[in-house]
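# My questions concern the predicted model and sequence given below.
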Amino acid sequence: MTTAAVFGSGSWGTAFAAILADAGCTVRLQGRRQELVDRINRDRVNADYLPELSLPDGIRATTDPAEAADGADLVVLAIPSQTLRDNLATWADVLPGDAPVVSLMKGIELGTGLRMSEVISEAGHVEPDRVAVVSGPNLAREIAAKQPAASVVACADIGTAEVVAQACAAPYFRPYTQTDVVGTEIGGAVKNVVALAAGMAEGLGFGDNTKSTIITRGLAETARLSEALGADPATLMGLAGVGDLIATCMSPLSRNHSFGLNLGRGMSVAEVVAVTKQTAEGVKSCHSVLELALRNEVDMPLATGVTAVVEQGVHPRQVAEALMGRPRKHERQ
């Protein structure tokens, strides 16, 4: 039986731990707070993040990273992307030296412009062919309800991707494999920024035509950046691209969409955080996504507009007007 260690007891980490357990793995779920860990072990529920999910008996929680990683055949990292490097400074020494390391994170590191798999390799001292990325239309609450969903497991080594896919192939969760890590990660990072824009449009009172336009042009921006970084364009037509983009931009369960909705209604970033007690991944990553685009001379007007709202307090309506007033061009440019 496969033993999996999941670092991160938030919504997606908890849901993925349940996927692994339902696929037949023994799972150790690592969390920061002792009271949360104790409640998970006692009540079989993560009441802080997914209170509706009854956790399988195959999951045990711990605050000790070494205990979680001891003897693990598979390690899963499910924490906020901008905290990854600091956490790996603590965790690197306890990670098994031969186990695949799976990233559930979707972001670009501020300052370095590195994708999460690159941060894992650099800060965690993990060979690239052991780092796999799981990405797709995977809203945690729908996964918790065991609604059918699919995802991509991408790794430079297809054998490692197959090992990870086998470990998380549950009756309601279907993993596909591929080797385009770059395209998979860029799709996951940029869709959060596009989802903020889609939420802003809804908050401004705009309808489905506007949101569809944002999704489509956001996909074009994502594809341009991915190709500039050497990704396979076909990846963005799959689950880690358009699939994840649609779910994150359209669903009220999407944290990025909901955050953008409040921005569109006139709230500031600080006000949204104060009300929701959460920061969406796209808010943290829009600056690093835009920096990566500028570094590679890729035009990303949507990402530019979202960053202006988040960092400069520009009103979303001004961004919408600026986007609509841009010079016309061929659709594929």
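Yep, that arrived. Numbering: from 1, shown residues only.
# going forward, measure contacts between C-alpha atoms and count neighbours the same way
Noted.
# show me what contacts the residue nearest to Ser288 when sequence neighbours are not counted?
Distances taken as Cα to Cα, 6 or more residues apart in numbering place Leu110 nearest to Ser288, at 5.1 Å, with adjacent residues excluded. In this structure, Leu110 makes contact with Gln82, Ser285, His287, Ser288, judged by Cα atoms under 8 Å, 6 or more residues apart in numbering.
# For ChimeraX, write a command that selects the buried ones of the residues you listed.
Here is the ChimeraX selection string for the buried members of the contacts of Leu110, based on 16 or more other Cα atoms under 10 Å:
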select :82,285,287,288
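# The structure to be compared is supplied as follows:
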Amino acid sequence: MVVSPPAQTTDVHSRPYERIAVVGAGAWGTALASIAATAGRQVRIFGRDVETVNAINQTHENTTYLPGIALPETLVATAHLSEALSGVDAVLLVVPSGAVRRVAADLRAFLPAGTPVAVCTKGIEPQTGMLMSQVAAQELGDIPVGTISGPTFARETALGHLTAATVAFDFSHSDRLAPNQSPAARLAVSMSTASFKTYISDDLVGVEIGGAIKNVIAIGCGMMTGAGFAENTRAALITRGMDEMKALAEALGGRRETVTGLAGAGDLTLTCSSQTSRNMSLGVQLGRGTPRAACFDGRPVVVEGEANAASIVDLARRVGVSMPICETVHAILHNGAELHSTFGDLWTRPIEAEPRALDISLRNPA
């Protein structure tokens, strides 16, 4: 019997980015800035709200978005974009999806040449159907643009709970020759701490598609939970929702296997399992019959999956991908469809095979 030798650990080093700017001082931006500072990086975080900036600098706390969590004293906040970007090695762009294009355009005037930008925002732009990295790249020009994505609630991340995420960039020819010095690898090393574990991907499309679609599926899971359906229903929506992710990712040039990773299955499972997610929470409230205007006690809470339901469905229709769960959520959110009957229609669709290679579609007697 031949015994295989134990796997060898390759001691490969990668140079971290020492000076990192985080653009966006919301909960996730602040959490990422805290992680980078904890990892030993020099971090400046940009925020438009002067009170938030002052609180971070003076009390080392983002009292608006992450109250009660102590931030590293080395973290510096500024309300001036030029100051945040001066001399930086890498940028994390962490703003709502609707603001990515505008803020990316603002960055261009101050961004040092060749500086990589990770767009840590999940979504698809309406009208254009572009992923967030594509939106930023269109405004920023010829620089590396990627993302950081995964099952990451901001508060848990900032508190130091064990968390894992994927750093994804498209790989150039030179990146493939020296992958340990690619922007994805260098940023992964830059953000790694004892509690924040990073993984590297060259499938930017697959990673971003997972992050965008999971919010829509989470709203659907919340709707079913709020309406009184049980765990069987949620498990079915998560599993079949992941299949919709795979189909759209593949149609856009991504890899199906990427969707089974942290940014797909991992993020989907987290977001569909906890009302800490605004998407899940919105769905639960709607499922209980709460009017949209009264959700979140009437506060104007931004729920990314709400807008993305429309942009994802529009994109899927354009590329010819069937996404019945996303279509169902979209119909309820934006077309006034009745929740119970619309989900009932989903359950009486034709009987199909799970492996795509088995081409079967049967009339559903239900």
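Received it, and whenever you're ready, just let me know what you need. No experiment lies behind these values; they were computed from the predicted model shown.
# circling back: so what corresponds to the residue nearest to Ser288 of structure 1 in structure 2?
Residue correspondence to structure 2 (TM-score structural alignment): Leu110 of structure 1 is matched to Pro126.
# For that match, which three-state class applies?
coil (DSSP: H, G, I helix; E, B strand; the rest coil).
# do Thr279 of structure 1 as well
Applying three-state DSSP: Thr279 of structure 1 is coil.
# likewise Gly114 of structure 2?
Three-state assignment for Gly114 of structure 2 (three-state DSSP): coil.
# Would you check how far apart the aligned residue in structure 1 for it and Glu127 of structure 1 are?
Alignment note: Gly114 of structure 2 maps to Asp98 in structure 1; criterion TM-score structural alignment. Applying Cα to Cα, to the nearest Å, the value for Asp98 of structure 1 to Glu127 of structure 1 is 9 Å.
# and what of Pro96 of structure 1?
When Pro96 of structure 1 is compared with Glu127 of structure 1 (using Cα to Cα), they lie 12 Å apart.
# try Ser9 of structure 1
According to Cα to Cα, Ser9 of structure 1 and Glu127 of structure 1 sit 25 Å apart.
# Name the nearest residue to the residue nearest the centre of structure 1, sequence neighbours excluded.
Geometric centre of structure 1, nearest residue: Lys106, 3.1 Å, by Cα atoms, centre = their mean. In space, and not counting its chain neighbours, Lys106 of structure 1 is closest to Ala189: 4.7 Å by Cα to Cα, 6+ apart.
# follow-up on the earlier one: more crowded one of Asp98 and Glu127 of structure 1?
A side-by-side neighbour count of Asp98 of structure 1 and Glu127, using other Cα atoms under 10 Å, places Glu127 first with 16 against 12.
# and Ala251 of structure 2, what pairs with it in structure 1?
Aligned by TM-score structural alignment, Ala251 of structure 2 pairs with Ala228 of structure 1.
# Surely that match and Asn296 touch.
Yes. Between Ala228 of structure 1 and Asn296 there is a contact at 6.7 Å, judged by Cα atoms under 8 Å.
# neighbours around Lys329 of structure 1, how many?
When neighbours are counted by other Cα under 10 Å, Lys329 of structure 1 comes out with 7.
# That one: what secondary structure?
Assignment for Lys329 of structure 1 (three-state DSSP): coil.
# what helices or strands is the longest helix seen in structure 1 leaning on?
Longest helix in structure 1 by number of residues (criterion: DSSP state H): helix 181-203. Other helices and strands packing on helix 181-203 of structure 1, by 3 or more Cα pairs under 8 Å, 6 or more residues apart in numbering; DSSP states H and E, are strand 131-135, strand 149-155, helix 208-228, helix 244-250, helix 255-264, helix 281-295, helix 301-312.
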